[in-house]
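Colleague: predicted model, plus sequence, below.
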Amino acid sequence: MSLNVEIHSFSYKKGGIPKDYSGNGGGFCFDCRGILNPGRIEEFKTQTGQEIGVQKFLEEKTEMPHFLEGIKSVISITIENYLSRNFEHLQINFGCTGGQHRSVYCAEKIAEFVKNKYPETIVKLFHDEQPQLKVL
């Protein structure tokens, strides 16, 4: 039995917090709107959190690295607990205004973190507002 970790990026304004269809009633929901929005900068408006320029901006010009370190600490406690108890599902959601920059970036980085730290998990990544994005 494996722990399935489902990670979503979403928009608070468009679709709202993703539903958890596992029957567990949800999981984590992190609000990325407290981080400076790269979408307000002209060169980044049409880009997403997958693009290098946006990533560098978030990593070098905002508190994003601190934000993600806190999230990694919190979710690690739960993932380790769920693994030890043979739980099957955990959902982790990242929301921002448009579901394009900050939430996409966070979902990507946390999916990578979980895959690397907990290779026994199955990670599924969804960009709810950006379905055209290639996912890991």
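Modeller: Yep, it's here. Numbers count the residues shown, from 1 in each chain.
Colleague: alpha carbons only for contacts and neighbour counts from here, please
Modeller: Fine.
Colleague: what residues are up against the residue positioned nearest the centre of the chain?
Modeller: Nearest to the mean C-alpha position of the chain, counting by C-alpha atoms, centre = their mean, stands Ala107 at 2.2 Å. By C-alpha atoms under 8 Å, 6 or more residues apart in numbering, Ala107 lies in contact with 7-9, 93-94, 125.
Colleague: for the residues you listed, pick the one with the most neighbours.
Modeller: Highest neighbour count within those: Ser9, with 32 neighbours (other C-alpha atoms under 10 Å).
Colleague: now do the same for that one: helix, strand or coil?
Modeller: Following DSSP: H, G, I helix; E, B strand; the rest coil, Ser9 is assigned to strand.
Colleague: ok, back up a step: gap between the host helix or strand of the residue nearest to the centre of the chain and the chain center?
Modeller: Using DSSP states H and E, Ala107 maps to helix 102-117. Centre-to-centre, helix 102-117 and its host chain are 6 Å apart (C-alpha atoms, centre = their mean, to the nearest Å).
Colleague: then this one, side by side with the first:
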Amino acid sequence: MKLLILTGMSGAGKSTAFKMLEDLGYYCVDNLPIPLLKSFIDLSEQPSAKEQKLVVGIDIRSGESLHLLQSVLSELRQDGKKYSILFLDAEDEVLVKRYKETRRNHPLSGTERIQAGIIKERAAIGFLKEEADYIIDTSHLLTRELKEELQKIFVQEEDFRSLFVTVMSFGFKYGIPADADLVFDVRFLPNPYYIAELRPKTGNDIEIQKFVMGYEESHIFLDKLVDMIEFLIPNYIKEGKNQLVIAIGCTGGKHRSVTLANKLHERLLDEDAIGVKIEHRDIGKDALRGK
């Protein structure tokens, strides 16, 4: 029997993950009373029971009995019962936004602000995050990307990549991304915008890529940037960071930043310890403005 305990912050996507895991062949039981957990597992292991994969959802809804979970998990380990813990998390600002969009209140906020409930919840279930085998931060994940991560871990059984890196291009004239952890300015490079035949194209086009990467400074910048990120990655993982947004900006977010973001993304794909995706925030905004 494979036993997975699914937990995490309210609003981080546990309900969505439950449906996905059910589609992947798991038998899912949500909000099982903690005092019944051991008995449920024993029953599932009876010789007459069909060999199966189980997901048990446990979170803040357990209320006062949540404090019993540590001792129950300890008993399971002593009995030789194997289990994994999947913890879904998200940034506080994202959780607040999700609650506001659904017009729901946090289960622990009562008459207080949503933020107060989130703080209480983090304190109550922090021990589960510390013991988790897998931590997925859904702050910047699309539904399909969450599904891909779950498939990699629980179907393809690939090594879990605890740090997910988003490489983002942007235009300074539209503002620095609020969620950026590292910001780099490539406006020191020659700008294709001032060449009429190149202006309509983007850093996804080969002509722009050849222009931008035709300068030695571009290659030196990229090499130094990769070298620094390769140094930072294991240290971020050691510190427990599970989301990293690297933002590369030029004036309009269309040519130079897109080219360098693409090149960085290509280089980081070879890093086994991380998952990585590319996002071009402002690539089409000049066209929308009629420029």
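Modeller: Arrived safely, thanks for sending. Everything numeric in this text was worked out from a predicted model, so none of it was measured.
Colleague: next, the TM-score between them, please.
Modeller: Between these two chains, after superposing, the TM-score reads 0.83 (TM-score structural alignment, normalised by the length of structure 1); 125 aligned residues with a C-alpha RMSD of 1.8 Å.
Colleague: Met1 of structure 1 versus the residue nearest to the centre of structure 1, what's the distance?
Modeller: Computed as C-alpha to C-alpha, to the nearest Å, the Ala107 of structure 1 to Met1 of structure 1 distance reads 24 Å.
Colleague: do Gln55 of structure 1 as well
Modeller: For Gln55 of structure 1 relative to Met1 of structure 1 (C-alpha to C-alpha), the value is 35 Å.
Colleague: of these two, give the one with the bigger neighbour count.
Modeller: Shown here are Gln55 of structure 1 and Met1; by other C-alpha under 10 Å, Gln55 has more neighbours (19 against 9).
Colleague: map the residue nearest to the centre of structure 1 across to structure 2 for me.
Modeller: Using TM-score structural alignment, the equivalent of Ala107 of structure 1 in structure 2 is Ala261.
Colleague: over to Thr48 of structure 1?
Modeller: Match for Thr48 of structure 1 (TM-score structural alignment): Thr202.
Colleague: that match - how many residues pack around it?
Modeller: Neighbours of Thr202 of structure 2 under the rule other C-alpha under 10 Å: 22.
Colleague: surely it is in contact with His255?
Modeller: Yes - the criterion here is C-alpha atoms under 8 Å, and Thr202 of structure 2 meets it with His255 at 5.0 Å.
Colleague: pull up the overlap in contacts between these two.
Modeller: Ile208.
Colleague: Provide the aligned range in structure 1 for the stretch of helix or strand Lys97 of structure 2 belongs to.
Modeller: Taking DSSP H and E as the definition, Lys97 of structure 2 sits inside helix 92-102. On structure 1, no counterpart of helix 92-102 of structure 2 exists by TM-score structural alignment.
Colleague: show me what the helix or strand following that helix packs onto, helices and strands only.
Modeller: Per DSSP H and E, the first helix or strand lying C-terminal to helix 92-102 of structure 2 is helix 114-131. Counting by 3 or more C-alpha pairs under 8 Å, 6 or more residues apart in numbering; DSSP states H and E, the packing neighbours recorded for helix 114-131 of structure 2 are strand 2-8, strand 84-89, helix 92-102.
Colleague: how about the ones you listed in a markdown table, adding mean neighbour count?
Modeller: Output for these, formatted as a markdown table (neighbours: other C-alpha atoms under 10 Å):
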| stretch | mean neighbour count |
| --- | --- |
| strand 2-8 | 22 |
| strand 84-89 | 22 |
| helix 92-102 | 15 |
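Colleague: same list (those) but as CSV, adding distance to Arg122 of structure 2.
Modeller: Putting those into CSV (distance: least, C-alpha to C-alpha, whole Å) gives the following:
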stretch, distance to Arg122 of structure 2
strand 2-8, 9
strand 84-89, 10
helix 92-102, 10
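Colleague: just the helices in structure 1 please.
Modeller: Secondary structure of structure 1, counting by DSSP state H: helices at 52-61, 64-84, 102-117.
Colleague: single out the most deeply packed of these.
Modeller: Most buried of those, by mean neighbour count (mean count of other C-alpha atoms under 10 Å): helix 102-117, with a mean of 21.
Colleague: and the angle for that helix with helix 52-61?
Modeller: 80 degrees (axes from the mean of the first three to the mean of the last three C-alpha atoms, to 10 degrees).
Colleague: and the aligned residue in structure 2 for Gly39 of structure 1, how many neighbours?
Modeller: Counting by TM-score structural alignment, Gly39 of structure 1 lines up with Tyr193 in structure 2. Per other C-alpha under 10 Å, the neighbour tally for Tyr193 of structure 2 reads 18.
Colleague: distance of Tyr193 of structure 2 from Phe184 of structure 2?
Modeller: Taken as C-alpha to C-alpha, the span from Tyr193 of structure 2 to Phe184 of structure 2 is 19 Å.
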